[in-house]
Structure formats: structure tokens, C-alpha cells
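Colleague: Provided below for reference: sequence and predicted model.
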Amino acid sequence: MSVSSTLSGFSDNLFPNATAARSVPAGCSVISSDNTSFVPWDHPDTMVSHEAEDMTLRIKCAVILPLLFLIGGPGNVINMAVFYKQGLRERVNLCLFALSLADWLYLLQAIFYFGDQIPLLLTTGGRYGVMTITMTNYNLVGLFGFTWVSQVISAIIASERCLCVLSPLSSQRLIKTRTMAVVLSSVFVVIVGLYFVVAARYRLGCVYDPGSGKSLVAAVDSEFYTQHSALINYLDGFLFGAGIPVLVMVVVTTTTTITATKIRQAARWRAESSASDAVRTISPRDVALTKMLIGTSLLFMVCVFPIALFRCVCLFLPEINPGRRHQNLYFTCLWILDVLTYTNSTFNIFVYYTMGSRFRRTFWELFRRQKTKKAPSLPTIDLEISK
């Protein structure tokens, strides 16, 4: 999700009296002074109507996102608790803990930002609520950067597992847990920090459309953007738009394919009672863990591949972009693809539980421990027998 995907440029008619007055309200920017021009969301050649785009947004925000958050919110907290109990001194536990943290923060940010759609649907039917406007104008949209943190960490996990399978001894010697902790911390800081720069592109404010005579709350370019437009366009359009999704997709696909091939070879050689040194260096525990992580990689590829493909299409077809002829198509596709990012951040817990025997054991240990803590203790009564 780029920052432009959170702001479609079309919004509520919060100033209905402006229609009759046909005057520009104080503090409003004018969209266009030419009444023959078409605003992007009402272009005559658009492939998707604004009504269809708006309905897609509302279904995503008011139905699908809350449902997935009810699963993914607690699910990622449980993931973090399990991997913390297993020990963050183990490199793979540290990586999976960081992935769950990034997914949880992303879902939390999304429910705060888009959750305004739920009461608005039941009341005014508007598009931007107080929380959305506040988070946009105070640059908190930068927290959406956690979705790219999640993608990069997924690529790191797939690469780490591939190295462990190809050369277990070298991986232990070259990649220390402390080194991985520094790498993961840097990913959080750098990616989210850069996305805060991108998020400063827009502010939600009053704009006036002379063609309809209406005043709207819509996304307008910030003063920061006018001063640093080249940098922000590069970060938003290339790095976050296509660069990171495409790169991590290539890395995860390549490393997962190599890892899966190596695991199949190991299983076949064991069945044939091979004494290969390569086989002996892959422990059964590592094989089980690797299969579980291959499962998470497959979920990642299914969810991220359509996003990476769409980003590449937008680079080569500029009319499918915000502010252009097919803006409604652009945002309709993004709202649908957002569901895939929520799915990727939600369902890892089921992969871990289904394919990870150690995860299952720790999971139930946590719940048994909590049950034991909550069990009331019976009061003891000391009886003194007098003779």
C-alpha cells in the first residue's frame, strides 16, 4: 500500500451550501478553474465508476478488515508469546517474532485508519472520519510502512532458511543472533522512517470543484511535497510502489524453490539409506522447521505476487494512477489487493500451528500455564483439637 492508496482524492461533501453559493469557501483550494475539465473520479472515459470504487472501499474497511483484525490481532500476539517463550536467542525465533510484530503493528494501524468507515456507513455515509483526517494530517500514515517491513523480513527468513539447508555449519558461523538482531532493527527503523517521508506527501483539506460548485474534503499536496517532490515521487512510485514488492518476491520465490528442492532431495536420500554428508548435516528438527517456513513463504507468495504485478503495470501504464483517467480502476484494484496484505499478516499462525510441532507444544504450554494461574486455590483451615 502506497500513501496514495490510502487517499483517493474524492471525499465527502461537507459544505452543501457551497453548491448554491457557487463561491469558493475560505481556506479551500480550487481543483480546476475550467468547467470543461473533469475531476479524476468523474472522468468520462473511466473504466470503473466512482460508485463501484467507493463500494469496494467500504466493503474492505467495514467488513473484511475488522474480521481479519479479530483473527490476526490476537493471532500475532500469540505468535510473539510463543516465540518469546521458545527463546529469542535462537535466530529463527527472533526473525519470526519480528515478523509477527510487524504484522501486528500493520493490522493495528490499518484498523485505526480505516475503522472510521464503520460508523460513517451507519451515520453520514461519508468517506473520511476524524481518525483518518487526524492520522493523515499528523503524518501517522507513515506507520503503514510496517507492511513493507513485514515483506522484507519474510525475504530475510526465506534467505536464512535457504542458507541453513545448503550449508548449516556456515550459516551458524556467519550469521549470529546478535547480527540478525541488528539487521532486523535496521529494517524497522529505515523502512518505516523512509515511509514517514512518503506519508508527508498529502494532507486532507478543503478543496473546491467549480464544475459542481461543491466543497470537498480531499487529499491535497503538502508544502513538504512541493519542496521535495522528486524524492517523494521516487520513494512512493519506485521504492515502495514496485521496488520492494518485486525484489522480495524474487528473493522469496528463488530461495523457497531452492530450499524445497534440497529438502526433497534429503528425504529421497534418507529413504534410499544414503550416507551423504549433506544429508547428515540437515537434522530432522531443521527439516521440520524448514517445511513450516516454506508454508509461510507460499502464503506470502500467493498474497504478494498480485501486488508486485499490479505495481509494475502501474509503472508502465501511467493512466492507471491517482489523478489520471483510470484513477477509479487504480483504487478499486488497490482496495482488493489490500485484502491480500491483511491476509498475509493474519494467517501465519495457522501455518505455524498446523506444520510446527514445537509451536503447538509451546502454544498449549502457554494456555495451560495461564489456566493454572487463574485456577482458584481452596482456603486451608487449620483445626486445633483440644483435649
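Modeller: Ah, there it is. Residues are numbered from 1 along each chain as shown.
Colleague: When you work out contacts or count neighbours from here on, use the C-alpha atoms and nothing else.
Modeller: Noted.
Colleague: Let's check: the centremost residue of the protein is which one?
Modeller: In the chain, the centroid-proximal residue (CA atoms, centre = their mean) is residue 147; its distance is 3.0 Å.
Colleague: Settle this for me: that one is touching residue 100, isn't it.
Modeller: No: Residue 147 is beyond contact range of residue 100, at 11.1 Å (criterion: CA atoms under 8 Å).
Colleague: which secondary structure element contains residue 206?
Modeller: Secondary structure from DSSP states H and E places residue 206 in strand 202-209.
Colleague: now for that strand, which elements pack on it?
Modeller: strand 29-30, helix 130-137, strand 214-221 (3 or more CA pairs under 8 Å, 6 or more residues apart in numbering; DSSP states H and E).
Colleague: closest to residue 54 out of these?
Modeller: Judged by CA to CA, the one of those that comes nearest to residue 54 is strand 214-221, at 14.1 Å.
Colleague: how big is the angle separating the closest one from strand 202-209?
Modeller: Angle, strand 214-221 to strand 202-209, by axes from the mean of the first three to the mean of the last three CA atoms, to 10 degrees: 150 degrees.
Colleague: before we go on, here's another structure to hold up against the first:
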Amino acid sequence: MYDGTGIPPLSLTLTHVASVFSNAAMGYGSWITAIISVERCLCIVYPMKIKSIFTVRRVLLLLMIILCLQLCGVFPTYATMQLGYAKSPDTNKTTLVLTWTEYSLHVESTTLFATFTVPSLVCFTIVVICTTFLVIKLNQTAKWRKTTANTGSKQDGNISSKELRVARTVVFICTIYIFCFAPNIFTITVMAMLPNFHQTDPYLGNLTAVCFMIAYPLQSVSSAVNIFVYLRMSTKYRETFCRLFCAGKVKE
């Protein structure tokens, strides 16, 4: 990946810079998924109180606080970087490069831990627990409805049809998240347990690289497919999306 001058190309260093923000953005997405899954669980546990617990103002404030914390975690890394010119001793060619200070590696590791590793581990655990709870409740409701249908009872269930559709959508979203983030959680856990599990290690370097090659594309898939899932499974979301972006195609 070098151009023969002994200096890494600017495009490579800029890609590295962008990855810092990308990791923070994926960490923020993990928090959002966790909040949605918790909200759905509380809808089932406290159906009469959920609107007073998850108000629009509180959710918006929570999301803004998390966003600020994620961005604050990124700034120290960028503060240790600077653009400058470097001359290759072999070709005498001057190239614009990105340089780091002596504290950059430590700051970047701390940033990655705070904005990506911790959110990934915490949110993954929350989503797994909440998704398991939702699946159990959905199965119980399905069995209850089958029983009442056989007995001819017309009593309402604990969960309305609308709530069931929303819960199924959230379960599907969370399942995609769990599947796509599982390789990343595995990689993070192994790296914490085995210090040698690193790309620079002569024995485990190739295996580490393969794990990252699988984990990062799957994380991108998790972030990209949500909009299509909501368009397919949520009528209200689809109508709102068409009203905003396909106004000419919406029938009044």
C-alpha cells in the first residue's frame, strides 16, 4: 500500500481517519438499537405507563446526549493528527502526509474502546436479552390466541395486533443486528482475552485480519438494511417515507 517512497499514500491515511468516525457512528447505531429493543420490552411489561416513560422529549434528549458523548470521544483522536509535508530520502519527492504525535496510538486506542468497544458489548448484551424476552412473549401470545380461537372466546389479549406487528418488526431488526454484530463481538472478546490476537502478530495476524474482514462488512449491512426492513414491515413508516421523498407518487 505504499507508493515506493516509503511514505503511506494520503488516501490510505485519510481512510484511516474516516474509520475513526465510522466506528463511533456504528457505536451510536448500537445504542439506538438497544433503546428501541428496551422500549418494546417495556411496552409489554408496562403497557399503560410506557407513554409517560418514553416521551418524545426524553428520547430526543437521550439520543442527543449519546451523540455528544460519541462525538466527544472522537475529537481527542483528531486532535493528535496533523497534515504536513514529508520528503522521501530515496526519491527526494515531497508528499502531503498525515502525521501523529507520540500520544496518538494511546489516544486512538482509548477512543476506540470508549466509542465502539463498550457500546458494542453493552448494546449487544441488551439487545440479546430484550430480543429473547420479546420472542418468548410473542410465542406466549400466539399460543393464547390459538387457545381463545378454539374456545370461541372474544376477550382481548394482553398485546394488541398493532403491538404484535411492531414487536415482530423490532425482533426482526434486532435479529439482524445480533447476526451482523456477532463476529465483531467475538473478535473484541478474543482480543481482550488474548493479547497476541492482533494483526501485527506473526502467528495470529492472518486470522485476525480474516475476522475483521468478516466483521466490518456485516456491520455495514446491519446499518444499511434497516430502512428496507421498515419500508417492508411498517405501513406508517412507508407512508411517511413516500410522503417525504416520493410526493409525486402518493395518492391524496
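Modeller: Thanks, I have it. What you are looking at is a predicted structure, and each value in this text was computed from that prediction instead of being measured.
Colleague: Can you pull the TM-score for these?
Modeller: Once superposed, chain against chain, the TM-score is 0.78 (TM-score structural alignment, normalised by the length of the second structure); 241 aligned residues with a CA RMSD of 3.6 Å.
Colleague: which one is the corresponding residue of the second structure for the residue nearest to the centre of the first structure nearest to, not counting chain neighbours?
Modeller: Taking TM-score structural alignment for the superposition, residue 147 of the first structure sits opposite residue 26 in the second structure. Computed as CA to CA, 6 or more residues apart in numbering, the closest residue to residue 26 of the second structure that is not its neighbour in sequence is residue 116, at 7.1 Å.
Colleague: got the contact list for that neighbour?
Modeller: 23, 24, 26, 27 (CA atoms under 8 Å, 6 or more residues apart in numbering).
Colleague: do residue 71 of the first structure as well
Modeller: 346, 347.
Colleague: Please report how far it lies from residue 300 of the first structure.
Modeller: 17 Å (CA to CA, to the nearest Å).
Colleague: Before we go further, the residue nearest to residue 26 of the second structure is sitting in a strand, right?
Modeller: No: membership of residue 116 of the second structure in a strand is not supported by DSSP: H, G, I helix; E, B strand; the rest coil, which gives helix.
Colleague: Quickly note the distance from it to residue 74 of the second structure.
Modeller: 10 Å.
Colleague: what touches both of these two?
Modeller: residue 24.
Colleague: What helix or strand is the residue nearest to the centre of the first structure located in?
Modeller: Assigned by DSSP H and E, residue 147 of the first structure falls in helix 146-166.
Colleague: Give me the helices and strands touching the following helix or strand past that helix, please.
Modeller: Per DSSP H and E, the first helix or strand lying C-terminal to helix 146-166 of the first structure is helix 168-174. If you count contacts as 3+ CA pairs under 8 Å, 6+ apart, helix 168-174 of the first structure packs onto helix 146-166.
Colleague: ok, the residue nearest to the centre of the first structure to residue 157 of the first structure distance?
Modeller: Taking CA to CA, one finds residue 147 of the first structure at 15 Å from residue 157 of the first structure.
Colleague: Show me what residue 233 of the second structure aligns to in the first structure.
Modeller: Per TM-score structural alignment, residue 233 of the second structure is aligned with residue 355.
Colleague: for the nearest residue to that match once chain neighbours are set aside, what are its contacts?
Modeller: Among residues not flanking residue 355 of the first structure along the chain, residue 292 sits closest, at 5.2 Å (CA to CA, 6+ apart). Residues in contact with residue 292 of the first structure (CA under 8 Å, 6+ apart) are 351, 352, 355, 356.
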